[in-house]
Structures are given as C-alpha cells and as structure tokens.
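# This is a predicted model, with the sequence first.
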Amino acid sequence: MPDTPPVKRKRTADSSPADPDTTPVRSKIWMPYGDIILQAESTQFRINRDVLARHSSVFADMFLIPLPSDEPTVEGCLIVRVSDTAKDWELLLDVLYDPFQESVSRPFAVVAAMLRLGKKYDIPQARDDALSRLHFEYPADLEAWDALPDHLTKIEDERGIHPDLLNLVYECGVYSCIPTIGLSCLHLYSLEALFEGVEHPEGSCVTLSSDTKLTLAIALERLLFFQRSALGWLENNAVIPHKSCQTRNACIRSKKDINHTVTWWEKETHDVTYATGEWPDSWSGKLCEACETAAREYTDTSRQKGWELLPTFFGLPKWKDLKDLE
C-alpha cells in the first residue's frame, strides 16, 4: 500500500488544523470511558484508543509509543490531532462503534469516509466494506453489470450521486470503477450539466475537476463513434434483410423506422447506451424471426466489443490490465 500519512499529535504545517482561536466543539461521539480525544478540524471526539488500534495498524503502531504527558488534555485525555475532515471521522466512528452490516445500503458520505480513512489509516474493515459496495455497483464484468437493477442497492441512490462517485474513485484510485461510473454519468446527464455542476437534493452542487471533464468529453466522442459503427447494420443491408427473410420489404421498413428513432434520440440526448446495452425491448417483434435473430446476434457481438473497449474510452487500460491502486 502507499506510504501512510502520519497521525498528528501536534499541529504541523500540513495538518490544516482549525484556526487557533476557534473553540473546539464536542461531537456527539463522546464515550464516557474513552481514553483519548481525537480532534479533526475543530471537532473533538472522545473515543477508546483500543478501538482505533484494533481496526487501524497506523494507530496501533502509534499507540505503542508513549504519549507525552505534558500535552494539553481534555477531561484527563490526551488530544490526538488528525488532518482529515470532522465529517469523515464522525461518519467512520459511527460505523466503528456499530457492527458492520454488509446487506445494508449505506449513504454515499459514509462510504466515502470509510474508503478515504480506511485507506489512509489502514483500516481494512472500513476500506474493504466500501470497496465491496463500489465493485458490486460498478463491476468490471459485463454479465454482472447486466444483472444489476436500474438503481443502486448497496449505496443509497440519490440525485447527483454519480458525479460524487466519479470524484471519489479518482481520488482513491479505484480505477476499475471509473468506466462504468463514467458511462452512467454520460447516460444520466448532458455534458453541459456535468461541466456546470450537478445539483444535490439539498441544493449543493457537485463539480468535477478540469481533467475529469476533459476525460468525459473525450469518452463521449469515442462512445458515440463506436456506437455509430455498432449500429451500422441499421443503415445497410449487411445484416437485414437476412437471407431467410420472407418479408423483405416489411423488415427493411422496420429497420428504417428503428434507425430513425435511434438517430433522432442519439442526436437529441447523446445517448450512449447502445454502445454496451442489451437489445432494446422496443425493437422486439418489429422484424421477422430470422432478421431479429441475426440482428440480436450482431448487437450482442458489438456490445461485447464495446464493453471490452469501454475503459479505453476513458483513457484507461483494457479490463484485464486495469487495476485499482493498492
């Protein structure tokens, strides 16, 4: 794993502490038998060092060193300062003091806190729980992707969550989830909306970095280019009419109708679902059996290819070479 940033006991230049004149605030996590005060920003948490040491090798190693007795204390407990946000620590401590429940859906903010702090302080239970949820919702396997429902189940679904998720996986190096989260962003939002910022239900706005915006713009262009090639059978006779077709004129007309709908919809919305999506239900029954079978086989081959290339559309290696940052 990468070098782990040290836990701060004293304020240092890189710890970004609260303003020295800011009065520390007691958090709701204040254990009566806690033996240390963890301070993030201006918020203090009274907790048990053995709980941190049990879950985090970083804290376990730190607590092997005797804490200085001349440091300031709160209710007789020495203060350990960390450089993370108070919100992340509040969310993580809530989880650490309650049993993990893998079947329960967690809010995005909790998953993000578990992943950030779990990686930074080597808390495997938190890190792995968060990663398992991300990998479940955004798998690297097409069959697993097809089996998912239309909404998130391991992470609480809400408006604006996909740009948040994209920011998180870039930040924490969960590269194997970038292609499918990026695809979801381009499916759910226009490029203009992604560039300007997507609004959360409570009114705040999630913004993407300039590099991420550029990656999405390039990915959209690549997806649309591939998609036009994959849908080429709608504009020529290579697949339809099939040699066994008994209703050639009717199937050619139906093919043109499908093509008109796809072309209009793609132009209006930049819909990229045809690149890796399954055969649309709305196309079923519009062609004769021989033509539909041939078209379905062609579509399936194309989507397999689209899935194989999906990471490369986002500037990443193909699936077999795409690894998360340890």
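Cool, got the structure. Numbers count the residues shown, from 1 in each chain.

# C-alpha from now on. contacts and neighbour counts both.
Noted.

# Mind listing residues that contact the helix or strand harbouring Glu268?
Element membership for Glu268 (DSSP states H and E) is helix 248-269. The contact list for helix 248-269 (CA atoms under 8 Å, 6 or more residues apart in numbering) reads 190, 234-235, 240-241, 271-272, 283, 286-288, 291.

# now those: which count as buried?
Neighbour-count burial (16 or more other CA atoms under 10 Å) is assigned, among the contacts of helix 248-269, to 234, 240-241, 271-272, 286-288, 291.

# What is the nearest of these to Thr153?
Val272 (23.0 Å; CA to CA).

# mind listing the helices in this protein by residue range?
For the chain, the helices defined by DSSP state H cover 49-55, 57-63, 86-96, 108-120, 124-137, 142-147, 161-172, 178-188, 191-196, 210-230, 248-269, 289-313.

# most tightly surrounded among these?
helix 108-120 (a mean of 23; mean count of other CA atoms under 10 Å).

# Measure how far it is from the centre of its chain, please.
12 Å (CA atoms, centre = their mean, to the nearest Å).

# got another, please set it beside the one above:
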Amino acid sequence: MSGHTRKRARLDPEIAASNLEQWMKKAGPDQTCVLATVGEGDDIVEHKKDEEFWYEDGNIFLIAGDTRFRVFKGILADLSPVFKDMFSIPHPRVNTSSSKAAQLCPVVHVSDSPDELRYLLRVCFPKTGASRYLSPDPTYDEVSALIRLGHKYQIPQLVESSLDYLKRYYSDDLEVWAKAGRKKRPPKFRKSHAIGVVNLARLTGCTQLLPPALLSCCLLRTDAVVAGAAREGAPGESLSLDDIRLCYLARGKLAAAGVETALRVCQPLVSDTCSKTLRCVVFLIELVVKLPEQADQLCTGNPFRSYADRFAFLRGKLCGSCYAMLEERDREERRAMWKKLPELLGIDVDGWAADDKDASAAGAETSGSTA
C-alpha cells in the first residue's frame, strides 16, 4: 500500500477549471459527467454520483465528501441567502456533454457530509408531492442534519420546524413531558441522543430544550454520558466539558429532590374533609414507614415520576377524600419541583414552565377566595 497522501491544493478557480477541462477532454465524451477534485500536480480524485439527487438538467454540481450531487442552483439560492452568496462567486465549471452549446455547470464544494446534505436536499427538492420539513417519525440523524444545516445555510423555517418537533418530547410543560411516554424521547431516538439535543439547543439558543434534555442526560449511565452518541455518516455527539460537569453535579441534587418530593407527597396529614380521621392517619403513617424499603426507587435521579404506585395499596383503605388528597399532592409537588429543574441543573432559563406558573397562580387565587 502506498504511503503517499494526496493533498488538495487551493487552486485559482480559472486554473482549476482549465485543468479539469483538459482532463475531461482526455477522458473522452463518455466521461464528460464525471466530476473530480483537482489537486497538486493535476491529480484527479473522482467522486461517486449520488443516485437520489442527480437531475440530468441540473445546473450546478455540489461535492460533499466523496459524493457529487447535480441539482438546481436557483432553488437553493431562493431558499438560502448563504447558497445565494456562495453561488455568486466564481467556481470551476465543467461542460456536461460533448456539445459546444451545452451549459457549463459550476462545481461547488461544501464541508457537509453526503448524508447530511441529502437530508437537506430532500427538503429543497421534495419528491413525495407533499412539502414538509420532517418525515412523520424522523430519526435523530435527520433532525440533527436539518437543524445544523438550516442554521448554517440560514433557513430559519427549517430550523424552527425541527425544533418544534423536539419540543413535543423535550417540553417545558410537565404534563406534556409526562405524556411523552416511558421513554421520554421521539420514537426513533436512542437514549444517548439526548446528548445531541443538548448540543442542538446550545447551537440554536433554544434554551427551552435544555432542562429536559440535560435531565435525560443525567439519567444516562456515566460511561454513556462520557462516550457520547454516534451519528450516521458524521462525527459523533459529545457533551461539552461544561455540560458534563453540570450533569455530574446535578445528579446528587436530583436524587435529593426525589426523596424530598416523596416525603412531601406521603406526609401523614389527612384531608380537611376526612371522614375517618383515625383510620386514615394510621394508614398514612404506614405509607411513610414503607418509604425506606423503596429507597433505591426514590433515588433514581428522576423526581418527576408519579408516586401513585407507591400509595396505590391504600385505595379502599383511606377514605375517598384522603386518597384524592394524595393524588393531588402527587401532581402539585412534582409540578413545584419541575419549576426548580433549571436551578437543580445549574442553568438559567427565562420563562421556564410559564404555563405551570400561571396555572398555580390561578389555583392560589381560587383557594384564597374559597377560604
């Protein structure tokens, strides 16, 4: 195996185009659509043709990694001011056929991976007849590519639609977060993809995503947090050292919050309308006595799980009023702790859980007027 490493030289566009045209003439008319990178010493490195985005009447070639795409520059320029500026400067051009009247197509190199660029081109050149930014159940790689490239190429509607999808699962609303299911993540995401969601939130300034995404990272194994998450055709995702430190410090606080919430929910105080005071006090004390047996479950680091299964054995033993009181405590104590989530994580998030705050304030006013 040769130890020679090919280096790509930064050539003047006119010189590069001239060298490429000369090579194509030598290659013959059958090779006129084979694109290449021109390197030192007229070294030609060929790129494989993309099967999905290759339009015979396309008027620009995009080179990403080892892959070439043939698409329409006008559509890309309309969608992205970055592409528009990029296409306005001179680039090497190649003839697309042996005909003298054939159009010369610019060859533009981008630093994106072929897989990431393909996700973007599916949005720019939809083939399904329906114009939408995301598939119904996108993978993390798709969402990540659309947010990163949408941010890079300044396509805000693409970024916003993708962030809106993430907010369905990584929500600042406790009820929405709880309804996301046991996994607390999109259907095609892995647990470790929460690391990527943190990075996407940092990239776009979408701080609303940070608390639930960092919480998900805190619930990962320590080695998983450090190892990061793999991505298809792109470098893996890793948390910054600052975010790793946040997760490390937050784990103890979250475990303590879980114990605090459980004690508040299960405190042996009967409801104001209790119909069997002595009996209910006895059973509520039994509930507190059983808590040490569940220490491992209470210290999982997730203080926002419902505690209803901890007091389910009291259904039928407590009066209806006291059991309803436990259910209400369960909701209210978790909601109160949810508001503190950014503080537990050591971050500031403006407007965090604003809907919950409004709901709590309304509830307090109602209680005050009733009293």
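Yes, it's here. Note that this is a predicted model, so its numbers are computed, not measured.

# thinking again about what came up before, output the helices of the first structure as JSON lines; include the columns distance to Gly277 of the first structure.
Output for the helices of the first structure, formatted as JSON lines (distance: least, CA to CA, whole Å):
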{"stretch": "helix 49-55", "distance to Gly277 of the first structure": "41"}
{"stretch": "helix 57-63", "distance to Gly277 of the first structure": "43"}
{"stretch": "helix 86-96", "distance to Gly277 of the first structure": "36"}
{"stretch": "helix 108-120", "distance to Gly277 of the first structure": "26"}
{"stretch": "helix 124-137", "distance to Gly277 of the first structure": "16"}
{"stretch": "helix 142-147", "distance to Gly277 of the first structure": "8"}
{"stretch": "helix 161-172", "distance to Gly277 of the first structure": "19"}
{"stretch": "helix 178-188", "distance to Gly277 of the first structure": "11"}
{"stretch": "helix 191-196", "distance to Gly277 of the first structure": "20"}
{"stretch": "helix 210-230", "distance to Gly277 of the first structure": "10"}
{"stretch": "helix 248-269", "distance to Gly277 of the first structure": "13"}
{"stretch": "helix 289-313", "distance to Gly277 of the first structure": "6"}
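
# mind checking which of these is nearest Pro20 of the first structure?
helix 86-96 (16.1 Å).

# So which bit of the second structure is that closest one matched to?
On the second structure, the counterpart of helix 86-96 of the first structure by TM-score structural alignment is residues 114-124.

# which other residues reach the matching stretch?
By CA under 8 Å, 6+ apart, stretch 114-124 of the second structure touches 53, 64-67, 75-76, 79, 131-133, 141-142, 145-146, 149-150, 232-234.

# Try it again at 7 Å.
64-65, 67, 76, 133, 142, 145-146, 233 (CA atoms under 7 Å, 6 or more residues apart in numbering).

# Could you export the residues you listed as TSV, including distance to Arg251 of the second structure?
Supplementary listing: those in TSV, determined by distance: CA to CA, whole Å:
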residue	distance to Arg251 of the second structure
Ala64	41
Gly65	40
Thr67	44
Leu76	45
Tyr133	36
Glu142	30
Ala145	30
Leu146	31
Gly233	32
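
# ok, those vs Leu163 of the second structure, which is closest?
Leu146 (9.7 Å).

# where do the strands sit along the stretch 1-150 of the second structure?
36-38, 44-46, 48-54, 60-64, 67-71, 93-95, 104-110 (DSSP state E, counting those that start in this stretch).

# Next, the mean deviation of the fifth one compared to the first structure.
For strand 67-71 of the second structure, the mean distance from the matching residues in the first structure following superposition reads 1.5 Å, by mean CA distance after the TM-score superposition for the first structure.

# quick check: that strand aligns to which part of the first structure?
The aligned range for strand 67-71 of the second structure is 43-47, by TM-score structural alignment.

# Give me the contacts around the matching stretch.
For stretch 43-47 of the first structure, the surrounding residues in contact (CA under 7 Å, 6+ apart) are 24-27, 29-31, 34-39, 86.

# so which of these is the most crowded?
Using other CA atoms under 10 Å as the neighbour test, these are led by Gln39, with 27 neighbours.

# show me what contacts it?
Per CA under 7 Å, 6+ apart, neighbours of Gln39 of the first structure: 45, 79-82.

# Just among those residues, which is most surrounded?
Phe45 (24 neighbours).

# Return the residue of the second structure aligned against Ile252 of the first structure.
Match for Ile252 of the first structure (TM-score structural alignment): Ile285.

# Quick check: chain neighbours aside, which residue is closest to the residue lying farthest from the centre of the first structure?
The outermost residue of the first structure, judged against the average C-alpha position, is Gln246 (48.1 Å), by CA atoms, centre = their mean. In space, Gln246 of the first structure comes closest to Cys288 once its chain neighbours are excluded; the distance is 7.9 Å by CA to CA, 6 or more residues apart in numbering.

# What's the separation between the residue mapped onto Leu316 of the first structure from the second structure and Phe72 of the second structure?
Under the alignment (TM-score structural alignment), Leu316 of the first structure pairs with Ile347 in the second structure. Applying CA to CA, to the nearest Å, the value for Ile347 of the second structure to Phe72 of the second structure is 44 Å.

# same deal with Ala64 of the second structure?
Counting by CA to CA, the gap from Ala64 of the second structure to Phe72 of the second structure is 16 Å.

# Same question for Ala364 of the second structure.
With CA to CA as the criterion, Ala364 of the second structure and Phe72 of the second structure are 59 Å apart.

# The two: who's more crowded?
Shown here are Ala364 of the second structure and Phe72; by other CA under 10 Å, Phe72 has more neighbours (18 against 12).

# Pro13 of the second structure contacts His91, doesn't it?
Yes. Under the criterion of CA atoms under 7 Å, Pro13 of the second structure makes contact with His91 at 5.5 Å.

# more neighbours, those two?
His91 (18 against 15).

# Contact partners for that one?
Contacts of His91 of the second structure by CA under 7 Å, 6+ apart are 13, 106-108.

# likewise Cys185 of the first structure?
162-163.

# Tell me the counterpart of it in the second structure.
Checking TM-score structural alignment: Cys185 of the first structure goes with Cys217.

# Also Pro107 of the first structure?
In the second structure, Pro107 of the first structure lands on Thr139 (TM-score structural alignment).
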